[in-house]
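In: Kindly generate the corresponding structure for this input.
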Amino acid sequence: MEYNQAMDKLSQVLSAKRFQHSLGVSQTAGELAGRFGVDVQTARLAGLLHDCARNISSDSLLQKAEAFAIVMNDVERCQPVLLHAPVGAFLANTEYGVDDPDILAAIRLHTTGGRTMSTLAKIIYLADCIEPGRKFPGVDKLRRLADADLNAALLAAFDQSLYYVIEQGLLIHPATIEGRNYLLQR
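Out: Alright, predicted model coming up:
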C-alpha cells in the first residue's frame, strides 16, 4: 500500500488527535532518517503506521494478541495498552500490506523499546517522543539530543519514559530496561 493510501485508511480508524500525532511522528521520523542514514520514505511510513492499533480497546487488544499468537508477558496482560505496538505491527502487515521486517519491528518496539533495535526502530521510538505535538517537561532536551546523537537521545527518552511510568505508578516493561541497559553497556 502506498503512503497516501495508508494515510487515507488510517484517517478512518484513528481519532483526529491520534491521526495528527501519527502525521507528526511520520514527519519527525523522516527528518531523523535523513540525519541518521535511513531511507526517508521507509521511516515516514513506519512513523505513520506506528499507532495503527492505538484506538483499539484494551479487551480487544488482548483478544487480538491471542488470536495473532503474540506472546504476552505479565506486564502486557496487566497493561494491555502496551499491546497496541505488537498488534499494530501485525495489522500493518495484514491490513496495510507492509512486509518490510524492519518497519514491522520498528512498529512493534515503538512503545517499550528493546535490547536489539535497528536504527529505524530507534528513530520511530524517538520520533514518537519528540514529534511537534508533544509538550512535556524535557521534550526540548530530547529534541536537541536528537539533532546530534541518536543513541544519547534514545537513552534520554528511555529515562524520560521510566520517570513517567514510575510517577504514574505503572508497571515497568522489561524491554525498556533491557534497551536502556544495552545502550549503557555500549
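In: going forward, measure contacts between C-alpha atoms and count neighbours the same way
Out: Noted.
In: So for the residue sitting nearest the centre point of the chain, what's the nearest residue that isn't a sequence neighbour?
Out: Nearest to the mean C-alpha position of the chain, counting by CA atoms, centre = their mean, stands His110 at 2.2 Å. Counting by CA to CA, 6 or more residues apart in numbering, Tyr125 is the residue found nearest to His110 once chain neighbours are left out, at 4.4 Å.
In: another one to check against the first:
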Amino acid sequence: MYNTELKERIRNNLKHTLSDQRYTHVLGVAAAARRLAGIYGYDTDKAEVAGLLHDAAKQLPLNDMQTLARRSFGDTLPLPVMATGSLLHGYAAVTVAREIYGIDDPELLASLAHHTTGAEAMGMLEKIIFVADYIEENRSFEGVEALRCIAFQNLDKAVLAGYDSTIRHLLDQGKTIFTGTVVNRNAQIKHLYDLDRKAR
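Out: Coordinates of the predicted model:
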C-alpha cells in the first residue's frame, strides 16, 4: 500500500497546500523517518508516508483543524489541544490520511496524532515520527546535533530528549506548557527505567 504512487500523490498535494518552507520540512521528516525505520527494523515505506503526512493539516485555519479532528476523535481531545493549532494539527492530519488517502492503519494514524504531543505509551512508528520531526536535516535549533546523535543510537532516549527540548524551549520563551507533555515525559522516564531494570 505504501508505494511510490501513493507517496508521489501525497507530495503533489502537499506542494499545493503547504508553504515552500513547510513542504521542505515535511520532506526532511519523511527522509529522517525512513532512515530511523531502517536503523530500528521498521517498515521504511510506511515510516516515510507517515513523515509526509504528519503536517498535512499544519497550515489550515484552527476552525478547519477542529472540524477535521472532531471527525476522527469526536469530543475526546483535551480543550487545550482543541484550542491550539500547534498541538491539534496532528490529530487533524489523521482525518486527512483517512479521508483523502484511505489510510486506516492504527499505527500510522497514531503516529500522526501524537507527533507533537507524544503519548504516555508510544509504539515504534509513533516514536520514529516524534523524533524525526526534531532531527530532520533542515532543523537548526540549539542542541539538535546532540539529539541527532542520540536518535541514531537509542530511540527511546531520543524521545525523552525531544520532550526535554520542547519543555526547555517553552520555558525559555515564557510560554505555557501543555500538561500532557509533562505527563508523557514522566511516562517515558518510567519506560526507560523499566527497560534498564530488564536489561540488568
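In: Alignment lookup: the residue nearest to His110 of the first structure to the second structure.
Out: Aligned counterpart of Tyr125 of the first structure in the second structure: Phe130 (TM-score structural alignment).
In: what do you get for Phe19 of the first structure?
Out: By TM-score structural alignment, Phe19 of the first structure lines up with Tyr23.
In: Around the residue mapped onto Thr116 of the second structure from the first structure, how many other residues sit close by?
Out: Taking TM-score structural alignment, Thr116 of the second structure has Thr111 as its aligned residue in the first structure. When neighbours are counted by other CA atoms under 10 Å, Thr111 of the first structure registers 25.
In: doesn't Ala85 make contact with Thr111 of the first structure?
Out: Yes. Between Thr111 of the first structure and Ala85 there is a contact under CA atoms under 8 Å: 6.4 Å.
In: ok, now which ones touch Leu192 of the second structure?
Out: 156-157 (CA atoms under 8 Å, 6 or more residues apart in numbering).
In: Check the gap between Phe178 of the second structure and Asp105 of the second structure for me.
Out: Per CA to CA, to the nearest Å, Phe178 of the second structure is found 27 Å from Asp105 of the second structure.
In: Compare those two (neighbour count), which wins?
Out: Set Phe178 of the second structure next to Asp105 and count neighbours by other CA under 10 Å: Phe178 wins out with 15 against 11.
In: Need the counterpart of the more buried one in the first structure.
Out: Using TM-score structural alignment, Phe178 of the second structure sits opposite His173 in the first structure.
In: With Asn63 of the second structure instead?
Out: Under TM-score structural alignment, Asn63 of the second structure pairs with Asp59 in the first structure.
In: Mind jotting down where the helices sit in the second structure?
Out: Assigned by DSSP state H, the second structure shows helices spanning 4-17, 20-40, 44-53, 62-73, 79-82, 85-101, 106-113, 124-135, 144-151, 155-173, 179-199.
In: before we move on, the earlier item: ok, the match of Asn63 of the second structure - contacts?
Out: For Asp59 of the first structure, the contacting residues are Pro80, by CA under 8 Å, 6+ apart.
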